[in-house]
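Asks: what's the 3D shape of this:
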Amino acid sequence: MDSHRDPFDGDEEAALRYAIALSLQDPNALASSSTAQNPIELDDSENEDDDLDDGPKCPPTPKKSTQLVDRNVKTPTTSHSVPVPQVTASGIQSSGFSALGLDRKRMEEERLARLTKRKAPHDDEISERRSQRVKIDGQSSSISLANTTDASVRIKPPQLPYPKGVVKKTWVSGYPRQDDIKIEEILQKDQLELAVLSSFQWDDEWLLSKIDTKKTKMVCIAFASSDYQKEEMRANVPRDRIRFCFPPMMPAGSMHSKLQLLKFPNYLRLVIPTGNLVPYDWGETGVMENMVFLIDLPMTKDSANPLTTFGQELFYFLKASGVDESLVNSLSKYDFSETNQYGFIHTIGQSHVGEGWQRTGYCGLGRAVKSLGLATASEVELDFVVASLGSVNTDLTSAIYNAAQGDNGLREYEKRTTGGGKKKTAQKTESSYHPDNFRIYFPSHETVSRSRGGKNGKWWDSPTFPRELVHDCKSVRSGLLMHTKILFVRHQNHGKSQTSWAYVGSANLSESAWGRLVKDRVSGQPKLNCRNWECGVLIPMESQAAKSGWEAFEKRVPIPMIVPGEAYEDALRLLWGP
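Replies: The predicted structure follows:
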């Protein structure tokens, strides 16, 4: 049955990007497209891994440039306008920091001019500075998040701004400030020493207005369609200041993760936003809001510093992305103990067999729920805010529901693959569908009709599309559209206290984002196919807030939408027809 599935899972974004990839293939590319599926280390050496999948080999689709629209961004109504640049004729030239506007020759001349104005330092000063440098230039592939850059900053560490972790809404221009946060307040450009950034969409010029590259070195976890494009991207930036890491990609996948690792003199800041590195996702156009989780980790003197489960999964995700091993290992110099209460949830864009399938996608979500003591056999209430909605089916909603109870993915998989699974009809059953306990929040029919899918969104008419689950999504900040991805899990009142929790991250509700568990044709064992790279954080509520209602979240996670959202199946069916 799976062999006849849409290879893009109804994901028009992925289909468009694949079409662009085919049109942009260059006969002078440095290597075949299949090599682009292997992780690229931060140094120039090639690290060849095994093929990712036995399926058809297609060139990876190109990362959207600053001139391509992120389809996850919801189209605004007539009362607001988001400036949307147009697609250019040359997608390669406009993508991946090619628009940085950095004149390397001029920068070198200015650097030499500054040197002539300075007095030559003593030899011991030179030695001290070299030992403290964050090594990111061509002299070494070693990059460390743990080194300080100047002995003068090693004074009594300041109190950490967010030592326990916090979730905030993003600031939006024109709205009163109320427990929100700006991108400038996250990056703190005057103190930032090293930034490891990932995003689905980049606005290069805007990003460089937020980071001082004279002070801050950058590692960008990004997408490139080929080795040729990777080299172009590397050539367009000063390599001693900005480096790239290119995760391996599935044929129709997206590098959708938005993780940030920010090194300051005395601590490391972990940031998990729902928005991309573009101005409208950070409120600067006044029409879009997102959410962000951040936690500050102090440096530790404990040589036997044990990693929490959160830290282990972060390491696992970064290594799978192809991030330089020395950079990943340097994370162990920070104290992760405060992350014990959280779960790092990820989707790694590969096919996973053996025990690996249990660590990522919706299988990893269920595993984290169980490891944090949140598993339950009782019914749960799910409210999932999404920024895009494609070919969702009842198999996926059942898998997510089960994961929220602590299931590792096998419950839905075994029901689908055994007991006449091939003859399974598209009927929705109460035992697997949960229509009364699962709500998907998505903008109303007016916004959908103005989106690129428009009235041609025929996935709505699929017999397996869970129409009854979709509810109108309205921000509590009136007039704002939402690019937020957040899942709230509550418990019905069964006469016992159970802890509610939330997921905040990059993953929308799609098989591309959460994966699909299938039977491996070679081994006959479960195999999880994931197209996208995603990451998020699972946040349990405080124990005293173990309540069945929305008040369980009021102390830790802002509720961005009006609840309960109005179901609007009838309105959409009138819009799209019978």
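
Asks: make it CA atoms for all contacts and neighbour counts henceforth
Replies: Will do.

Asks: so where do the strands sit in the stretch 451-578 of the chain?
Replies: 470-472, 481-482, 486-491, 501-505, 516-519, 526-529, 534-540 (DSSP state E, counting those that start in this stretch).

Asks: list the contacts for residue 298?
Replies: 160, 266, 267, 268, 334, 335 (C-alpha atoms under 8 Å, 6 or more residues apart in numbering).

Asks: mind listing the helices for the stretch 451-578 of the chain?
Replies: Taking DSSP state H, counting those that start in this stretch, the helices of the stretch 451-578 of the chain run over residues 511-514, 569-576.

Asks: packing partners of the last one?
Replies: Contact analysis of helix 569-576 by 3 or more C-alpha pairs under 8 Å, 6 or more residues apart in numbering; DSSP states H and E lists helix 445-449 as its packing neighbours.

Asks: identify each buried residue in the helix it packs on, please.
Replies: Neighbour-count burial for helix 445-449, counted by 16 or more other C-alpha atoms under 10 Å, picks out 445, 446, 447, 448, 449.

Asks: which one of those is nearest to residue 494?
Replies: Taking C-alpha to C-alpha as the measure, residue 494 sits nearest to residue 445 out of the buried residues of helix 445-449, at 36.2 Å.

Asks: and for the residue nearest to the closest one when sequence neighbours are not counted, the neighbour number?
Replies: Nearest non-adjacent residue to residue 445, counting by C-alpha to C-alpha, 6 or more residues apart in numbering: residue 572, 5.6 Å away. Using other C-alpha atoms under 10 Å, the number of residues around residue 572 comes to 18.

Asks: tell me if residue 14 really is in a helix.
Replies: Yes: using DSSP: H, G, I helix; E, B strand; the rest coil, the assignment for residue 14 is a helix.

Asks: could you count how many residues lie near residue 349?
Replies: Around residue 349 there are 32 residues (other C-alpha under 10 Å).

Asks: pull the contacting residues for it.
Replies: 248, 249, 250, 253, 529, 530, 531, 532, 533.

Asks: which of those residues count as buried?
Replies: 248, 249, 250, 253, 529, 530, 531, 532, 533.

Asks: quickly check the residues you listed for the two that are furthest apart.
Replies: Using C-alpha to C-alpha, the two most remote members of the buried ones among the contacts of residue 349 are 248 and 529, lying 13.8 Å apart.

Asks: second chain to compare with the first, below:
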Amino acid sequence: MSLFALTFNFGWEIVIEIYVADALPEQIVYGTWMALDLGLVYTMLKHGEGEWKHAPAVGRNLGKIFTVCLLWCCWMVWAFCDWWLDESNPVNSKPGKVYKGIEGQSDTTEMAYWSALVIQVVLSVMLLAQLIVRGHSGGASYSIWAARFNGSLWGLNAYTGYCYYAWPEAHECFVSPVSICLMVSWVMADLAYVIVLRQVKRAEVEVPGGGKASRAHQKASNRLGMASSDDDEDLQRALAMSMEGSQEQPVSLDSDDEDDDLRQAIALSLKETHVANDEDRMSNKKPPIPHVECAFPSPPATQNAAQSQPAASSTTTSGIFGLDRKAMEAERLARIARLGKRKRSTSPERPSKSATKPNSQPAALETESSRAAPSPLQYPRGAIKRTWAVKHPRQNDIKIEEVLQASTLKLAVLSAYDLDAHWLFTKFDPKVVKQVWIGSHKDKATQDQWRAEAASCGIKMHFPPMDGQIQISHGKLMLLIHDTHMRIVVSTANTQREDWGETDPDPRSGAMYQAACLENSVFLIDLPRRPNGELGKREDLTFFGQGLLQYLEALKLSDYGILKFDFSNTKHIAFVHSIAGVHTGKSREVTGLPGLSTALRALNLDEANQLELDYASASLGALKEGFLKHVYTAACSNPDLPYDKVPSDFLDRLRIYFPTHETVINSSGSKDCGGTITLNRAYYNAATFPKKILRQYNSIREGVLSHNKLLFARGHRTKEQTPFAWAYVGSANLSESAWGLQKTPKKGEKLEKVTLRNYECGVLIGVPTESIDKLELGTGAIPPMDVFQGALTLPFEYPGKTFEGKQPWLCE
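Replies: Modelled structure (predicted):
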């Protein structure tokens, strides 16, 4: 039942029972109705939040909203009854009518009739509207409708009709035009309800947990990772033939050739399918009709939610991607036959090769004011942006469409912990853009299934080495290759809707009505393609280029396609990574926390004597003082400040930004958007957890939660006493899994090993000296947080509030 209709009806029963009814039979009847409605109220308050997921602010405050509505409805009904029953001036008093022992005083039958009839019309119309809008029959049934309809029909229409028949002089109002209009209206609405209910039941589907949803809404809400139990085993075997040895062979990043073995395997699978269909026809069994359209959406320019195709038949096979694979394979083979090698059917218009000549002393990072007119290289020296957030003003932010530049995109290499296929397919067409996806699954069976599903969509699915203690591939990296340039994107965001500031669209209009619930940060830089297909030398790469290549090789993406692009504009930044595994010797110095220290030396940001660190982390590990001391020494990158000489009060110079429980609950997405923000309750309650360094993460965009992984460092160098500042933007949360486990060294002992469980990547950016000089700081002074303004927008309120007894957002 709709919220307002329920409160209106319940409020009427309360007032009539307590204020109006004076005879025992009336009190029993109204009291019974109230008791029945109490069950509805309890059910609505218990399960209502789940029905209001599209508007979490309503869901989490449902009890308060119901209470306010009920009080108002009671007030309104009471005011009406008090006006009608005024003993000094009664409304429409009639001879023979008795109320409270007084004859001819007030006609309570007519008063109750008019008030109940208006409420009945509101109730019936709103129930019909609710069923149409929701598109599913959750909480509704034919028996519930029949009980409600018959009760109202006999208790209102039939009863008043009998009263008129038995005593027409006192009940002429029942046959007035207004009365007839209202009685017919609610009856027609209720009859329409049962017709709509029948249609809705035909089109709805069951969702996990036993609930129901409209087929269109469920199709729009599907996410990657839902595996079907009816996978085509013959097809999987055929696809597996094409992928034998795929883990051992590095993936090429710059090849335009189709996989001939894969095409043959798919063709073999389809041939076997046709044979099976022939056998079915010979045995008079009608085979299922495949859905011949490609199941993933068309490019966004030609599709909207209202034009989406109906879901395939339940007999059609589907898998992790939720796609009709056989039909897509048939379409794909036909496309190969038409186009031969992977080519575009029409070449996109190439952007102009003219670019604004950079200044002789460009800023370290691109800003809105420093960027000139549009050109193929929008960010030749890099930029840090916030992700766009729906329903929030735009300021130094970027949409996923603006990142991808899909109209000229040729090859996309996407790495993230969470990949949402359905959402990605609305951003670029996998039939046009060659794609390599880097996944994070550890077990071979799941990897093989992902490879098979991805291959059926023309996507190469790749998994880095995941043996031993390796947990996940968590790096958020995009290599977006165009004819004119390669865009390198390093972010804190997964490739899914919520991480890029979007929310679930309305199934009918496609509009996003819910405000953004998550925010992230993005570093991106455009590198021009070398002329005439020239291939650069590995030894000539900048420190940034060397780090990127090391990371790609560790992922087994070792083709040197990136050497076709010019890295000369990356001297002022560093690519920082964590390569999962155990590292000793030289390999230890380039990854994890030791790699961070090496990068700082390369950018001349080392030898810090005193350092202030501010870390915004979406997840926190089992933090202990020993690990945080390793973080501090790595960030100082000072050989004169080894582990055993770190000041005992170093935690006073470290702040960790994390949301409180209250912040998550009161956010735009409430607790549903807190799933990727994690701090284990056992970790937090441990005596060794440094609670005093926690600060509240409150976004400057109200109601938005953070998925950022940002490290801001400010200090001064030991020898020159010159101030400096730098920032890290990447995938690494504050944990040993991300940055590396190192033992506590003895005095004077040199660390020789680091153990990393995750693949991570990020970018290190120093604040230009000229920006710091403008602050006119004194000798030995540490720059304020304002030093980062201009290079990026600080996404959270600073200085952060202490927790002051509040609990962080915890998980079990």
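
Asks: so which of the helices of the stretch 451-578 of structure 1 is nearest residue 150 of structure 1?
Replies: Residue 150 of structure 1 sits nearest to helix 511-514 of all the helices of the stretch 451-578 of structure 1, at 41.5 Å, using C-alpha to C-alpha.

Asks: so where is that closest one in structure 2?
Replies: Counting by TM-score structural alignment, helix 511-514 of structure 1 falls onto residues 736-739 of structure 2.

Asks: ok, residue 730 of structure 2 - contacts?
Replies: 475, 476, 490, 491, 492, 709, 710, 760, 761, 762, 763.

Asks: please tell me how far the aligned residue in structure 2 for residue 169 of structure 1 sits from residue 325 of structure 2.
Replies: Using TM-score structural alignment, the equivalent of residue 169 of structure 1 in structure 2 is residue 386. For residue 386 of structure 2, the distance to residue 325 of structure 2 equals 37 Å [C-alpha to C-alpha, to the nearest Å].

Asks: dump the buried ones among the contacts of residue 349 of structure 1 to a markdown table, plus distance to residue 560 of structure 1.
Replies: Below are these laid out as a markdown table (distance: C-alpha to C-alpha, whole Å):
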| residue | distance to residue 560 of structure 1 |
| --- | --- |
| 248 | 34 |
| 249 | 32 |
| 250 | 33 |
| 253 | 28 |
| 529 | 31 |
| 530 | 28 |
| 531 | 28 |
| 532 | 25 |
| 533 | 25 |
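
Asks: I'd like the next helix or strand past the host helix or strand of residue 431 of structure 1.
Replies: In this structure, residue 431 of structure 1 sits in helix 430-433 according to DSSP states H and E. Going down the chain from helix 430-433 of structure 1, the next helix or strand is strand 438-442, by DSSP H and E.

Asks: and the aligned partner of residue 288 of structure 1 in structure 2, what does it touch?
Replies: Matched by TM-score structural alignment, residue 288 of structure 1 corresponds to residue 518 in structure 2. Taking C-alpha under 8 Å, 6+ apart as the contact definition, residue 518 of structure 2 lies against 389, 498, 499, 500, 501, 673, 704, 705, 706, 707.

Asks: spatially nearest residue to residue 518 of structure 2 (excluding sequence neighbours)?
Replies: Per C-alpha to C-alpha, 6+ apart, closest to residue 518 of structure 2 is residue 705, 4.8 Å.

Asks: residue 42 of structure 2 pairs with which position in structure 1?
Replies: Match for residue 42 of structure 2 (TM-score structural alignment): no aligned residue.

Asks: the residue nearest to residue 445 of structure 1 -> structure 2?
Replies: So residue 572 of structure 1 corresponds to residue 807, using TM-score structural alignment.

Asks: OK, contacts around its match?
Replies: By C-alpha under 8 Å, 6+ apart, the neighbours of residue 807 of structure 2 are 660, 661, 662.

Asks: correct me if wrong: the second one contacts residue 810.
Replies: Yes: using C-alpha atoms under 8 Å as the test, residue 661 of structure 2 is close enough to residue 810 to be in contact (7.3 Å).

Asks: show me the strands in the stretch 151-300 of structure 1, by range?
Replies: Ranges of strands in the stretch 151-300 of structure 1, per DSSP E, counting those that start in this stretch, are 166-170, 180-181, 194-198, 217-221, 242-245, 260-263, 267-273, 288-289, 291-298.

Asks: pick the most deeply packed of these.
Replies: strand 288-289 (a mean of 27; mean count of other C-alpha atoms under 10 Å).

Asks: what's the mean distance for that strand versus structure 2?
Replies: Strand 288-289 of structure 1, aligned to structure 2 and superposed, deviates on average by 0.8 Å (mean C-alpha distance after the TM-score superposition for structure 1).

Asks: off-centre distance for that strand?
Replies: 17 Å (C-alpha atoms, centre = their mean, to the nearest Å).

Asks: go on, stretch 605-624 of structure 2?
Replies: Using C-alpha atoms, centre = their mean, the offset of stretch 605-624 of structure 2 from its chain centre is 27 Å.

Asks: circling back: how much does the helix holding residue 431 of structure 1 stray from structure 2?
Replies: Taking mean C-alpha distance after the TM-score superposition for structure 1, the mean distance separating helix 430-433 of structure 1 from the aligned residues in structure 2 is 4.8 Å.
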